[in-house]
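J.: would you be able to build a 3D model of this:
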Amino acid sequence: MKTTQNTLQYMTGFGNEFETEALSGALPTGQFSPQKCTYKLYAEQISSTAFTAPRAKNRRTWTYRMRPSVVTGGDFVAIDKGLIRTSPGTDLNCPPNVLRWSSLPLDRSTGDFVDGLTTIAVSGDARAQIGLGIHVYRADRGMGKKVFYCADGEMLIVPQQGAILAHTELGRLHVVPGEILVIPRGLKFRIELPDGPVRGYVCENYGAPLELPERGPVGANGFANDRDFQYPVAWFEENDEEHTLVVKFCGELYQTTLDHSPFDVVAWVGNSAPYKYDLARYNVINTVSFDHPDPSIFTVLTSPSDTLGVANLDFVVFPPRWMVAENTFRPPWFHRNIMSEFMGLIRGTYDAKGKGFEPGGMSLHNCMTPHGPEATVFEKASNTELKPERYENTLAFMFESRYVITPTRFAMESECRQRDYSKCWTGIKKNFDGNP
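T.: Take a look at the predicted model:
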């Protein structure tokens, strides 16, 4: 087995047309598919948008590899999908209740990244390429010679505990809690664990690829900056040992056996590639006068839908930040809205929730389901002296979608579901007395 011996290296810039080669001259000059490739490689294009998508939206990458991906050990065969579920078909009605879960435990028998995928909720329709799936991943070992790709959607991975090392067809990315990893639809990868057991969240985006939101009146700066997104450089294995390839396709898992490593891309050029982003680099925009802004002002990435301004998926982050609003109820206000909100906590506390929302935990507030600060939070925020305050020990996020998000049977029946969640508002009482 031969492996390129470069240290982890990254290129920067969101959605750029990158070119990178692990061997000098592996990239053809002036064309993508020459009659014969250098080093006797094969040219293969990977497209994560339609061929005819507008130039600004078009995503594709040309790879130059030892074998084309069509070389497999034969037909894929169906395997047990464990606790992985895909929309439609969760076999449950979706209640309009507020829902919250404690963190799923990290067991020693969890297995690898794929073994430990547990679906919490889904929306839309993967076959129609709308909506999303929300999973928790847990793993106590690396994938070794198992390789995975998801044909149903792009994967947004949010580590909560432990670092992951992603080996992909286009290179390697080391990702720690506080960073995110995005892997395009259909790209092969394996997850190794450099520092022991891991846990985190996955949003499987069935819809349009994630992109940076427009800044609008904010202007040229603020939010996430293109330069801070990191892409891998070319890296390959020349490995003719047996590998297992697992595929998620139309909600089911299938596998086949390869007689080689699929990480044999010697060079690539294009703009559809895995990337990571450090959430600490997100430039928060917040109010400096009054009223709490809509959560959309904290959007890092968005998957647009066919309705302008209404997202298939928004990835929203609530990082450390200053709160300075005057004469204002500073936490998020009580509200009902058309979007469905799934929240998770990476570390610390979230300002609108009490002790029940812990790192690794989750909550779901669906379309038009009323929610807002808990009773104790409301009392404190209503009566505290308003001084500039730094929210330091916090990093929460939200997957927000135009589609109703349906919890799975596992999520509804899990011991981690907090069945008394709604009681956190029972302390809110009527204060009205007719006097101004």
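J.: all contacts plus neighbour counts: C-alpha atoms, from now on.
T.: Will do.
J.: so P209 touches L301, yeah?
T.: No. Judged on C-alpha atoms under 8 Å, P209 makes no contact with L301 at a distance of 9.6 Å.
J.: element containing I157?
T.: For I157, the host element (DSSP states H and E) is strand 154-161.
J.: residues contacting that strand, please?
T.: The contact list for strand 154-161 (C-alpha atoms under 8 Å, 6 or more residues apart in numbering) reads 175-186, 197-206, 209, 345-347, 359-360.
J.: what residues of stretch 329-349 count as buried?
T.: Neighbour counts over stretch 329-349 (16 or more other C-alpha atoms under 10 Å) mark 329-333, 339-347, 349 as buried.
J.: out of these, which is nearest to R127?
T.: Distance to R127 across the buried residues of stretch 329-349 (C-alpha to C-alpha) is lowest for S340, with 20.8 Å.
J.: another one to check against the first:
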Amino acid sequence: MTELTSLKYLTGFGNQHSSEAVPGALPIGRNSPQRASHGLYAELLSGSAFTAPRAQNQRTWLYRRQPAAVVGGYQPLAHALWKSGAAAGESAPPDPLRWGPTPLQGEGDFVDGLRSYAVNGEVGVGGMGALAYVATRAMGRRALVNADAEMLLVPQQGRLLITTELGRLEVAPGFIALLPRGMAFKVDPLDVPARGYVCENHGASFRLPELGPIGSNGLANPRDFEAPVAWYEQEAGEYEIVKRHGGQLWRATQSHSPFDVVAWHGNLVPCRYDLARFMTINTVSFDHPDPSIFTVLTSPSDTPGWANVDFVIFPPRWMVAEDTFRPPWYHRNVMSEFMGLVLGQYDAKPEGFKPGGASLHNSYVPHGPDAEAFDKASNADLKPHKLEATLAFMFETRWLLKPTSWALHDAPLESNYADCWQGLKDEFKA
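T.: Below you'll find the predicted structure:
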């Protein structure tokens, strides 16, 4: 990945970071001095309640040229395809659903190009939304603030330059970006058109999963997450602020850039992660393990083990299990599974599942390998082999995901998806 020469990064997930674009802009020994240096304003951005336990407390102090409060009045902004909460979804039969790649059409920026596949929960309470984006131009003098949810971006095609209040991130396919709730950002495609996926998380903030018997090392290592260094925009002029608030979009204008933070310190930070650094755990004996061993990030719920949403990946890895059906087994899961494919071929679906596409298997909807994958895996010579040039992911949630009107009526929904299992015959021999 070729980085912009001016971009630098701080490392560590959940770490207390500090950065300044101008020497001396960061106060020492106090957070809010009577007069901040360089004529700056001190502002606190909280990602948790003030009294949250220290280990879960999230906040960052910003030292900026003008406070975020300096903004005009908001007016409603129409957006037909970005939906939030179960009430915005439609009833769907208990069938498996699959979509072809999101069409690379339209002349819009990242905000214009967002469209929701499926939603659950309730804004302000919990739940998630699974979205696609297509961006064919930069956001320019436009910024997005999602006060309802943090956003996990999974690029599938085209690099992105993400500008946030704390600095800039370059994110390519194979990387993810995690953007905190309430923080202004904009997304500019470095390659046009750009396409990918978004998880809008309305529940507890994403964190690294506990490792349990795995021990102290494995899966996603905290040191591999990268936060931006302080950077501020010097160009003067108006900005449009688009705000997601209460499940609706609003817009206002302000006379200055929201990316005017000269220094900051805290642990509520945007970050990127290279999925190639994920330390995959797999069996070295027999049986296909649960997909939970591929969890990168988790948003827990009030019931231990039942996540509000898990972000799970299926990366390149060695397959060595003996006397084992190596692809995922047929199953009905209490959790609902939304899947996307970044590149290559998913081993359980050699037929039909394409990069840029998606699938939804809701709670207790039966699914598993198609007939082609079953036949191939059942008769394979079980020598060690490596799955290469592939990257699939899953947003897994404890609640039913309700497809949107766009997903059911306008997106490239495959009406014959369930046919991929019709070739599985009754081979029982008494």
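J.: care to give me the TM-score?
T.: Once superposed, chain against chain, the TM-score is 0.98 (TM-score structural alignment, normalised by the length of structure 2); 427 aligned residues with a C-alpha RMSD of 1.1 Å.
J.: before we move on, the earlier item: and which of the buried residues of stretch 329-349 of structure 1 is nearest to Q45 of structure 1?
T.: Distances from Q45 of structure 1 to these, taken by C-alpha to C-alpha, are shortest for F342, at 34.8 Å.
J.: what's the match for that closest one in structure 2?
T.: Alignment note (TM-score structural alignment): F342 of structure 1 maps to F338 of structure 2.
J.: what helix or strand does its match sit in?
T.: Here F338 of structure 2 is assigned to strand 336-343, by DSSP H and E.
J.: in structure 1, what residues pair with the helix or strand just after that strand?
T.: For strand 336-343 of structure 2, the following helix or strand on the C-terminal side (DSSP H and E) is strand 358-361. Strand 358-361 of structure 2 lines up with residues 362-365 of structure 1 when matched by TM-score structural alignment.
J.: follow-up on the earlier one: following the strand holding I157 of structure 1, which helix or strand comes up?
T.: Counting by DSSP H and E, what follows strand 154-161 of structure 1 is strand 164-168.
J.: contact partners of that next one?
T.: By C-alpha under 8 Å, 6+ apart, strand 164-168 of structure 1 touches 172-176, 187-195, 198, 263, 274.
J.: off-centre distance for the longest helix along structure 1?
T.: Determined from DSSP state H, the single longest helix within structure 1 is helix 375-383. Distance of helix 375-383 of structure 1 from the chain centroid (C-alpha atoms, centre = their mean, to the nearest Å) equals 32 Å.
J.: before we move on, what about stretch 21-39 of structure 1?
T.: Remark: stretch 21-39 of structure 1 is offset 33 Å from the chain centroid, using C-alpha atoms, centre = their mean.
J.: now do stretch 285-303 of structure 1
T.: Mean C-alpha position of stretch 285-303 of structure 1 versus that of the full chain (C-alpha atoms, centre = their mean) differs by 20 Å.
J.: so which of the buried residues of stretch 329-349 of structure 1 is the closest to W235 of structure 1?
T.: I346 (30.3 Å).
J.: from E415 of structure 1, how far out is that closest one?
T.: I346 of structure 1 sits at a distance of 21 Å from E415 of structure 1 (criterion: C-alpha to C-alpha, to the nearest Å).
J.: and if you look at C250 of structure 1?
T.: Distance from C250 of structure 1 to E415 of structure 1, by C-alpha to C-alpha: 29 Å.
J.: same check, this time on L210 of structure 1
T.: 33 Å.
J.: quick one, which of those two is more surrounded?
T.: L210 (21 against 12; other C-alpha atoms under 10 Å).
J.: residue in structure 2 paired with the more buried one?
T.: By TM-score structural alignment, L210 of structure 1 lines up with F206.
J.: before we move on, what SS does the equivalent of K186 of structure 2 over in structure 1 have?
T.: K186 of structure 2 maps onto R190 in structure 1, with residues paired by TM-score structural alignment. Judged by DSSP: H, G, I helix; E, B strand; the rest coil, the three-state class of R190 of structure 1 is strand.
J.: what is the neighbour count of R190 of structure 1?
T.: Using other C-alpha under 10 Å: R190 of structure 1 sits among 24 other residues.
J.: over to V284 of structure 1?
T.: Neighbours of V284 of structure 1 under the rule other C-alpha under 10 Å: 19.
J.: what sits against the residue nearest to it when sequence neighbours are not counted?
T.: Leaving aside its chain neighbours, V284 of structure 1 sits nearest to F223 (5.9 Å; criterion: C-alpha to C-alpha, 6 or more residues apart in numbering). Residues in contact with F223 of structure 1 (C-alpha under 8 Å, 6+ apart) are 215, 282-285, 298-300.
J.: all helices of the stretch 1-150 of structure 1, in order?
T.: For the stretch 1-150 of structure 1, applying DSSP state H, counting those that start in this stretch gives no helices.
J.: strands of that one, start to end?
T.: According to DSSP state E, counting those that start in this stretch, the stretch 1-150 of structure 1 carries its strands in the segments 2-3, 10-12, 18-21, 42-47, 60-65, 77-79, 99-101, 118-125, 130-139, 146-150.
J.: of the ones you listed, which is nearest E392 of structure 1?
T.: strand 99-101 (23.7 Å).
J.: list the buried residues of stretch 37-53 of structure 2.
T.: Those would be 40-44, 46-47, for stretch 37-53 of structure 2 by 16+ other C-alpha under 10 Å.
J.: cheers, nothing more for now.
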